[in-house]
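> generate a structure from the sequence data that follows.
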Amino acid sequence: MRVGCIGLGDIARKAYLPVLGGLADVELHVQTRTPSTLTAVADGLHLPGPQRHADLESLLDAGLDAAFIHAPTEAHPRIVTQLLQAGVPTYVDKPLADDLQTCSRLVALAEQRNTSLMVGFNRRFAPGYAGCRDHPRDLIVMQKNRPGPAAGARRTVFDDFIHVVDTLRFLVPGEVTEVATRHRVREGRLEHVVLQLSGEGFTALGVMNRVAGVTEEVLEVSGQGRKRVVRDLADVIDHPDGLPTLRRRPDWVPVPRQRGIEQAVLAFLDAVRAGTVLSARDALTTHALCEDIVAPLEASAAG
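Take a look at the predicted model:
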């Protein structure tokens, strides 16, 4: 199985390449336009010359069975389009693109080409979060904070808050019938944003503070007299009778597995092997919610 990895930045090197490089049936091909990075990464993986590519055309000529995209967000539409037009099943880091119109076009193209397109919402596969689907969830609260500095609304929501949006959608126990947002923007920068999703018998709150002074991620789910807290996708604290019990991540569990990246990679490749076409239509709903958050902020700024 020939698998391409496009873009060799931190996320690729730390999370995806250790997984892909360890699969016995995968012939890994890597591509970046930065010669020094290409040499360093390929040397570290002991890849021969034919598996190193300086441009996407060379990579496609290798005859890929699947591809992973870890390039900057602004490059996603061009790369995804080329891969789908070539009939290559494609996994792309979130977001698919940073505007809904482009996302919709790419999902439609994948469907027209009958080719898999998967967006890397790894938190759906993270053990700590996936396990929460078996827990009562009358109230879901997720915080994903950053120390700063704040950035523009579109970049913040599509590149970072999108994980919160998608995780809430993944965990809500029923149909969402109400959506509400609040935010604070100063000098064109989004300092905090709050999303509320509600339905019959449940409420889900997502919060991001981009000037919190700390990097943290905390998920709380509660209902029927029980509560569970997951901190930084690692430690799980249950409160079955008001008394907390802590389950820490085992020392030898690799970070890509803890964060659900390994599981997402394997699920995608298993589908490719089986000839199953994966749809990004559900991921498009997450991107649509992000656009709903961003569009009024941009309209207000323009006015």
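
> CA only for contacts and neighbour counts going forward, please
Will do.

> could you point out the helix or strand that follows the helix or strand encompassing G44?
Taking DSSP states H and E as the criterion, the element that holds G44 is helix 35-45. For helix 35-45, the succeeding helix or strand toward the C-terminus, using DSSP H and E, is strand 52-53.

> contacts for that following strand?
Counting by C-alpha atoms under 8 Å, 6 or more residues apart in numbering, the neighbours of strand 52-53 from elsewhere in the structure are 29-32, 38, 42, 59.

> again, only this time at 7 Å
Contact partners of strand 52-53, identified using C-alpha atoms under 7 Å, 6 or more residues apart in numbering, comprise 29-32, 42, 59.

> all strands of the stretch 101-250 of the chain, in order?
Remark: strands assigned in the stretch 101-250 of the chain by DSSP state E, counting those that start in this stretch are 117-120, 139-145, 178-186, 189-199, 202-209, 216-223, 226-231, 235-239, 245-247.

> other SSEs contacting the second one?
In this case it means strand 139-145. Packed against strand 139-145, as judged by 3 or more C-alpha pairs under 7 Å, 6 or more residues apart in numbering; DSSP states H and E, are the following elements: strand 202-209, strand 216-223.

> got the angle between the last one and strand 235-239?
With axes from the mean of the first three to the mean of the last three C-alpha atoms, to 10 degrees as the criterion, the two stretches strand 216-223 and strand 235-239 enclose an angle of 30 degrees.

> quick revisit: closest one to P296 among the helices and strands packed on strand 139-145?
The minimum distance between P296 and these falls on strand 202-209, with 17.7 Å, by C-alpha to C-alpha.

> run the chain-centre distance for that closest one.
Taking the mean of its C-alpha atoms, strand 202-209 sits 18 Å from the chain's own mean (C-alpha atoms, centre = their mean, to the nearest Å).

> re earlier: quick one: which two of the contacts of strand 52-53 are the most distant?
Pairwise distances across the contacts of strand 52-53 (C-alpha to C-alpha) peak at 13.9 Å, for the pair A42 and L59.

> before we move on, the earlier item: out of the contacts of strand 52-53, which comes closest to R146?
With C-alpha to C-alpha as the yardstick, the closest approach to R146 among these comes from T32, at 28.8 Å.

> biggest helix in the protein by residues?
Longest helix in the chain by number of residues (criterion: DSSP state H): helix 281-302.

> for that one, name the packing helices and strands.
The criterion is 3+ C-alpha pairs under 7 Å, 6+ apart, and the helices and strands that helix 281-302 contacts are helix 100-113, helix 162-171.

> and this one, please, so the two structures can be compared:
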Amino acid sequence: MKIAIIGLGDIAQKAYLPILTQLENIELVFCTRDPETLTRLAKQYRIKETYQDYRALTKANIDAVMIHSSTTSHPLIATYFLQQGIATFVDKPLADNAFDCEKLYELAEKQRVPIYMGFNRRFIPLFQQCYGAKNLRSLRWEKNRYNLAGELRTFIFDDFIHPLDSVNLYAKTTVDEVNIVTQFEGELLARLDIQWQQNGALLQASMNRAHGVTNERVTFNYSNSSYQFDSFVSGINWNANQQTLLQLADWTPMLASKGFVAMIDDWLNVVAQGKLDRQIMNRNLASHLFAEALCQKIGKL
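The predicted structure follows:
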């Protein structure tokens, strides 16, 4: 399988290349406008085929493309490859607005080619071991950063979409019956908390970018059973008044603990099959539509 990687910045170098370059039967092609980065990484990973213009990749006979460029460039690049009938991976978000997201999904449907979203938090193995029980009572996903208040749309689409999608289990698309709390520092959004109830579960997503430290915490509850995770490698379960420590096996690689290994494996299966499950597609689009609804609602407030 031959896959092109477009954009070789921080996220590609930290999360994707260390995994993809170790996989058997995968041939990689690198593409970035930065010639110095292209030369350095091609040498480091012994990549023979490189490009500076993504449009030239159509000559490379690739099976799929993975887009890790800036958010604003996602729609243009993804559109180009979907039009060529090439399976396309986009590191979240798909775009910074719902209009472009819907256009891309319509194009993917028309071309009958999968467009895949890089939501690694759906694949965190420690959490997946604990999910699955019926009658979820509540789920709260809290992600905080230090001293990083930001512009509303960037805050929501580039960052808040992580906890938002993580709790959006039932593909909600609107802000109807959603409680929204915001805190601003001047014109910059510093904190956003939302909650709603769906299918009997209380769902909460929170992000404070004026927090004392960068961290992430996840809690969820079933009847008389509660879970708390302050990292991706360990947590606590309280059940029947007893506490149990939960943790991944020793020597679990960091990128596996953060869900990237399982997500990439899932993506490669989608490429091989040439299709993505409809339910997953609906949730992917729903989280982007929800993010747009939040931008519109908060903007009016």
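
> ok, back up a step: after superposition, how close is the helix holding G44 of the first structure to the second structure?
Average distance, helix 35-45 of the first structure versus aligned residues of the second structure after superposition (mean C-alpha distance after the TM-score superposition for the first structure): 0.7 Å.

> what does stretch 281-294 of the first structure give?
For stretch 281-294 of the first structure, the mean deviation from the second structure after alignment is 1.1 Å (mean C-alpha distance after the TM-score superposition for the first structure).

> and F170 of the first structure, what does it touch?
When the contact criterion is C-alpha under 7 Å, 6+ apart, the partners of F170 of the first structure are R124.

> swap in R121 of the second structure?
With C-alpha under 7 Å, 6+ apart as the criterion, the residues that contact R121 of the second structure are 166, 258-259.

> repeat the analysis, applying 6 Å as the threshold.
G259 (C-alpha atoms under 6 Å, 6 or more residues apart in numbering).

> measure it to S287 of the second structure for me?
Computed as C-alpha to C-alpha, to the nearest Å, the R121 of the second structure to S287 of the second structure distance reads 13 Å.

> what's the answer for K59 of the second structure, then?
In this view, K59 of the second structure and S287 of the second structure are 34 Å apart by C-alpha to C-alpha.

> between those two, who's got more neighbours?
S287 (27 against 7; other C-alpha atoms under 10 Å).

> got a list of what the more buried one touches?
When contacts are counted by C-alpha under 6 Å, 6+ apart, S287 of the second structure touches D165.

> among the strands of the stretch 101-250 of the first structure, which comes closest to T276 of the first structure?
The closest of the strands of the stretch 101-250 of the first structure to T276 of the first structure is strand 117-120. By C-alpha to C-alpha, the value is 11.1 Å.

> report all helices and strands that that closest one contacts.
With contacts defined as 3 or more C-alpha pairs under 6 Å, 6 or more residues apart in numbering; DSSP states H and E, the secondary structure elements packing on strand 117-120 of the first structure are strand 90-93.

> what range in the second structure does the strand it packs on sit on?
Strand 90-93 of the first structure lines up with residues 88-91 of the second structure when matched by TM-score structural alignment.

> what about stretch 86-103 of the second structure, start to end distance?
Taking C-alpha to C-alpha as the measure, stretch 86-103 of the second structure stretches 16 Å from start to finish.

> please enumerate residues in contact with it?
Counting contacts by C-alpha under 6 Å, 6+ apart, the residues touching stretch 86-103 of the second structure from outside are 64-68, 71, 113-118, 157, 289, 292.

> next: stretch 124-139 of the second structure.
Outside stretch 124-139 of the second structure, the residues touching it (C-alpha under 6 Å, 6+ apart) are 201-203, 219-222, 257-259.

> quick check, nearest of those to A171 of the second structure?
When these are compared for distance to A171 of the second structure (C-alpha to C-alpha), L203 wins out at 12.0 Å.

> ok, the closest one touching W196?
Yes. L203 of the second structure is in contact with W196 according to C-alpha atoms under 6 Å; the separation is 5.5 Å.

> which position in the second structure aligns with F121 of the first structure?
Aligned against the second structure - with TM-score structural alignment as the criterion - F121 of the first structure pairs with F119.

> typed the wrong thing, it's D55 of the first structure
Aligning on TM-score structural alignment places D55 of the first structure opposite D53 in the second structure.

> now that match: how far from L76 of the second structure?
Computed as C-alpha to C-alpha, the D53 of the second structure to L76 of the second structure distance reads 13 Å.

> what does D10 of the second structure give?
As defined by C-alpha to C-alpha, D10 of the second structure lies at a distance of 21 Å from L76 of the second structure.

> related to what we said a few turns ago, in the helix holding G44 of the first structure, what's buried?
Going by neighbour count (16 or more other C-alpha atoms under 10 Å), the buried part of helix 35-45 of the first structure is 38-39, 41-42.

> hmm, who's touching stretch 220-238 of the second structure?
Stretch 220-238 of the second structure has contacts (C-alpha under 6 Å, 6+ apart) with 136-139, 217-219, 239, 243-248, 257.

> any idea which of these is the one closest to L276 of the second structure?
Taking C-alpha to C-alpha as the measure, L276 of the second structure sits nearest to S257 out of the contacts of stretch 220-238 of the second structure, at 23.9 Å.

> count the neighbours of that closest one for me.
Neighbouring residues of S257 of the second structure were enumerated by other C-alpha under 10 Å; the total is 22.

> now do the contacts for it.
Contact criterion C-alpha under 6 Å, 6+ apart gives 124, 232 as the residues in contact with S257 of the second structure.

> apply 8 Å and report the result again.
Counting by C-alpha under 8 Å, 6+ apart, S257 of the second structure makes contact with 124-126, 232-233, 248.

> among the residues you listed, which are in helices?
Per DSSP H, the subset of the contacts of S257 of the second structure in helices is 125-126.

> quick check: E111 of the first structure vs R105 of the first structure, distance?
10 Å.
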